[in-house]
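Asker: Have a look at this prediction, sequence included:
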Amino acid sequence: MTDAAPELLIPDWPAPACVRAVISTRSGGVSRPPFDSLNLGEHVGDDPAAVAENRRRLAAAARLPAAPVWLDQVHGTRVLDCARAGESSGESPGESREADAGITGQPGQVCVVMTADCLPLLLCNRAGSRVAAVHAGWRGLADGVIEAALAGFDDSAEQLLAWLGPAIGPDAFEVGPEVRERFLQDDPQADHAFRPGRPGHWLADIYQLARLRLRRAGVGFIGGGDYCTVTDSRRFYSYRRDGVTGRMASLIWIE
């Protein structure tokens, strides 16, 4: 068991002081290979006791005010209102829910998404009264998970801030022509996010695809988007690179 503290990333964005956000890396946990070391996913085949210890370490390092509302992510567009999580069933707010985004306006409640190549997107309003965490793989992105999350804010889009966390980079995300066509059907400008790869394939920039949608919606600030989970094996898990691997977490809450 390592005694090293979890290595966390802090978004560089002009969020209000009351909005806190952190992104975990793969460092500082107790999981053994191939999940080494700070795997936070319970669904990937890791030792449950190791995952529990990793989540405890994350909570301590990030000084989380409560257990995160962990989601069962399905590459869809459902947005969970974390403030109501478990109310109807009496279950603990810390238990998983099937959704690909969590949103809350309740101070002390932690929204979280897990990723290992897909794009984690954090949102808040300039008033610091509402925050969201979004899991945006290409399917969810194409189907409108960002737009669904933005709809959970009462503010005008200009009053919203977005930060794009660690995801597969534009030199590593090879897709088939059907993926490109799916985005072009919705927005011809998406063509700028693709460039030819090996014959019959395209290299896609998931950061650019997300920015296009955020700009089209009128979001006032868009930051982040300068990572690659595939090439940075020291800091990040990557499903595309390793297949069997752990998961990072992107968390946001209001103090």
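Answerer: Nice, thanks for sending it over.

Asker: Only C-alpha atoms from now on, for both contacts and neighbour counts.
Answerer: OK.

Asker: Spell out, range by range, the strands that occur in the stretch 51-200 of the chain.
Answerer: Along the stretch 51-200 of the chain, the stretches classed as strands by DSSP state E, counting those that start in this stretch are 71-72, 79-81, 97-98, 101-104, 111-115, 119-125, 131-136, 160-164, 174-175, 194-196.

Asker: and the comparison structure, right after this:
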Amino acid sequence: MGILIPDASLPTVTGLPWCGVNYFCTTREGGVSGAPWTALNVGLHTGDDAGHVLANRRLLRAGLPNEPLWLDQVHGAQVLDADNHLKQQQLSGQCVPPSADAAITTQRNRVLAVMTADCLPVVIASADGSALGVAHAGWRGLAAGVLEQTLHALRSRVPGGTPWRAWVGPAISQRHFEVGADVFQAFVTHDPHSAVFFAEKIPGQKWLADLPAMARRRLYQAGVSSIELSGYCSYSQSELFYSYRRAACTGRMVTVAWLSQ
């Protein structure tokens, strides 16, 4: 189970301490949004009042070294080089959120962010705290290789042989994640062993999928030596987390991470 820590006025979920890295996932507590987005909704695309969402983002920003780099998440495997993007943004003056489902950085105090409400938020960092990535991995992104692509991008920035660690944050648990044959086939076609992460509910039609366990396997296969699962379920722990499966009209948590000084 992950660690629930009050961060200023905002309760947050995090994992074990990492060298040179700060990271956490917000809960739904501590914000200003009303039902059904109660209370710390940070998603501008959810139908919530934009003023409330921006107020919630300001509450979040108060505990961070810089403004988070918000992404336009599209359930894919595109990885953004945040350092290069922000250089280009300064030159162009444009501030439109880039379309990507992961981002990497090697710059201190550059805050990366991914929003979730059942999908997996994954933080990946070098063991020495010199490189950092965050990824939004729903079943589509996970099957498309967003975690592997994030690691590939990170490895291009650091010396070979660097050990890696990962934290998989709050997400929907297997008990509540019913999927059809399309999802089952998307994984087992790539890796037949993935079938062990699907509990058959209706023979040949419906399964219960274990996304966190599949993420752990893919991270391990990609060379990540230390992997921690938070153990929190976004669907069942309704007092703490938003869940799109539980209620389509809902808010978003955000997982943020940055390299410390």
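Answerer: Yep, it's here. Worth saying up front: this structure is predicted, and the values here are computed from it rather than measured.

Asker: List the TM-score for the superposed pair.
Answerer: Superposed pair, TM-score by TM-score structural alignment, normalised by the length of structure 1: 0.92. Supporting alignment: 248 aligned residues with a CA RMSD of 1.7 Å.

Asker: what's the most buried one of the strands of the stretch 51-200 of structure 1?
Answerer: Among the strands of the stretch 51-200 of structure 1, ranked by average contacts under mean count of other CA atoms under 10 Å, first place goes to strand 131-136 (a mean of 31).

Asker: just to revisit the earlier point, which one, of the strands of the stretch 51-200 of structure 1, ends up nearest to F35 of structure 1?
Answerer: F35 of structure 1 lies closest to strand 111-115 among the strands of the stretch 51-200 of structure 1, at 13.4 Å (CA to CA).

Asker: As a check, name the ranges of all helices in the stretch 51-200 of structure 1.
Answerer: 138-143, 145-150, 177-186 (DSSP state H, counting those that start in this stretch).

Asker: how about the strands of the stretch 51-200 of structure 1, which one is nearest T231 of structure 1?
Answerer: strand 174-175 (13.6 Å).

Asker: okay, the closest one sits on what stretch of structure 2?
Answerer: For strand 174-175 of structure 1, the aligned range in structure 2 is residues 178-179, judged by TM-score structural alignment.

Asker: That stretch vs structure 1, average distance?
Answerer: Stretch 178-179 of structure 2, aligned to structure 1 and superposed, deviates on average by 0.2 Å (mean CA distance after the TM-score superposition for structure 1).

Asker: Name the residues that touch that stretch?
Answerer: The list of residues contacting stretch 178-179 of structure 2 from outside it, by CA atoms under 8 Å, 6 or more residues apart in numbering, reads 206-209.

Asker: Distance to A142 of structure 1 added to the strands of the stretch 51-200 of structure 1, as TSV?
Answerer: TSV is the format used below for the strands of the stretch 51-200 of structure 1 (distance: least, CA to CA, whole Å):
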stretch	distance to A142 of structure 1
strand 71-72	19
strand 79-81	15
strand 97-98	19
strand 101-104	15
strand 111-115	17
strand 119-125	12
strand 131-136	9
strand 160-164	16
strand 174-175	14
strand 194-196	14
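
Asker: re earlier: from the contacts of stretch 178-179 of structure 2, which land in strands?
Answerer: Residues of those located in strands (DSSP state E): 206-209.

Asker: Tell me the one among the residues you listed nearest to H176 of structure 2.
Answerer: For those, the residue nearest H176 of structure 2 by CA to CA is L208; the value is 7.1 Å.

Asker: What is the neighbour count of the closest residue in space to Q78 of structure 2 that isn't next to it in sequence?
Answerer: Nearest non-adjacent residue to Q78 of structure 2, counting by CA to CA, 6 or more residues apart in numbering: A100, 4.9 Å away. For A100 of structure 2, the count of nearby residues is 22 (other CA atoms under 10 Å).

Asker: hmm, back to that, most neighbours out of the ones in strands among the contacts of stretch 178-179 of structure 2, which is it?
Answerer: With neighbours taken as other CA under 10 Å, the top of these is A209, carrying 27 neighbours.

Asker: so what's that one closest to, chain neighbours aside?
Answerer: Ranked by CA to CA, 6+ apart and with sequence neighbours excluded, the top spatial neighbour of A209 of structure 2 is F198, at 4.6 Å.

Asker: Same check on G165 of structure 1?
Answerer: Nearest non-adjacent residue to G165 of structure 1, counting by CA to CA, 6+ apart: P120, 5.1 Å away.

Asker: The one you found against S250, yeah?
Answerer: Yes: at 6.5 Å, P120 of structure 1 and S250 qualify as touching, with contact defined as CA atoms under 8 Å.

Asker: State the distance from the residue mapped onto S27 of structure 1 from structure 2 to W70 of structure 2.
Answerer: Here S27 of structure 1 is matched to E29 in structure 2, going by TM-score structural alignment. Counting by CA to CA, to the nearest Å, the gap from E29 of structure 2 to W70 of structure 2 is 20 Å.

Asker: how would you label I23 of structure 1: helix, strand or coil?
Answerer: In three-state terms, and counting by DSSP: H, G, I helix; E, B strand; the rest coil, I23 of structure 1 is strand.

Asker: swap in the one 5 residues further on?
Answerer: Reducing the assignment at G28 of structure 1 to three states with three-state DSSP gives coil.

Asker: Over to A247 of structure 2?
Answerer: Judged by three-state DSSP, the three-state class of A247 of structure 2 is coil.

Asker: what's in contact with stretch 204-222 of structure 1?
Answerer: 119, 138, 141, 146-147, 157-164, 167-171, 173-175, 180, 189-190, 193-195, 225.

Asker: still on that earlier bit, would you format the ones in strands among the contacts of stretch 178-179 of structure 2 as TSV with distance to V111 of structure 2 included?
Answerer: Formatted as TSV, these follow (distance: CA to CA, whole Å):
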residue	distance to V111 of structure 2
K206	39
W207	37
L208	34
A209	31
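
Asker: tell me which of those is nearest to K87 of structure 2?
Answerer: Proximity of those to K87 of structure 2 (CA to CA) peaks at A209, which lies at 39.9 Å.

Asker: what does the closest one align to in structure 1?
Answerer: Using TM-score structural alignment, the partner of A209 of structure 2 in structure 1 is A204.

Asker: contacting residues for P6 of structure 2?
Answerer: Shown in contact with P6 of structure 2 (CA under 8 Å, 6+ apart): T12.

Asker: Quickly find the element holding H45 of structure 2.
Answerer: Per DSSP states H and E: H45 of structure 2 is located in neither a helix nor a strand.

Asker: No more questions from me, cheers.
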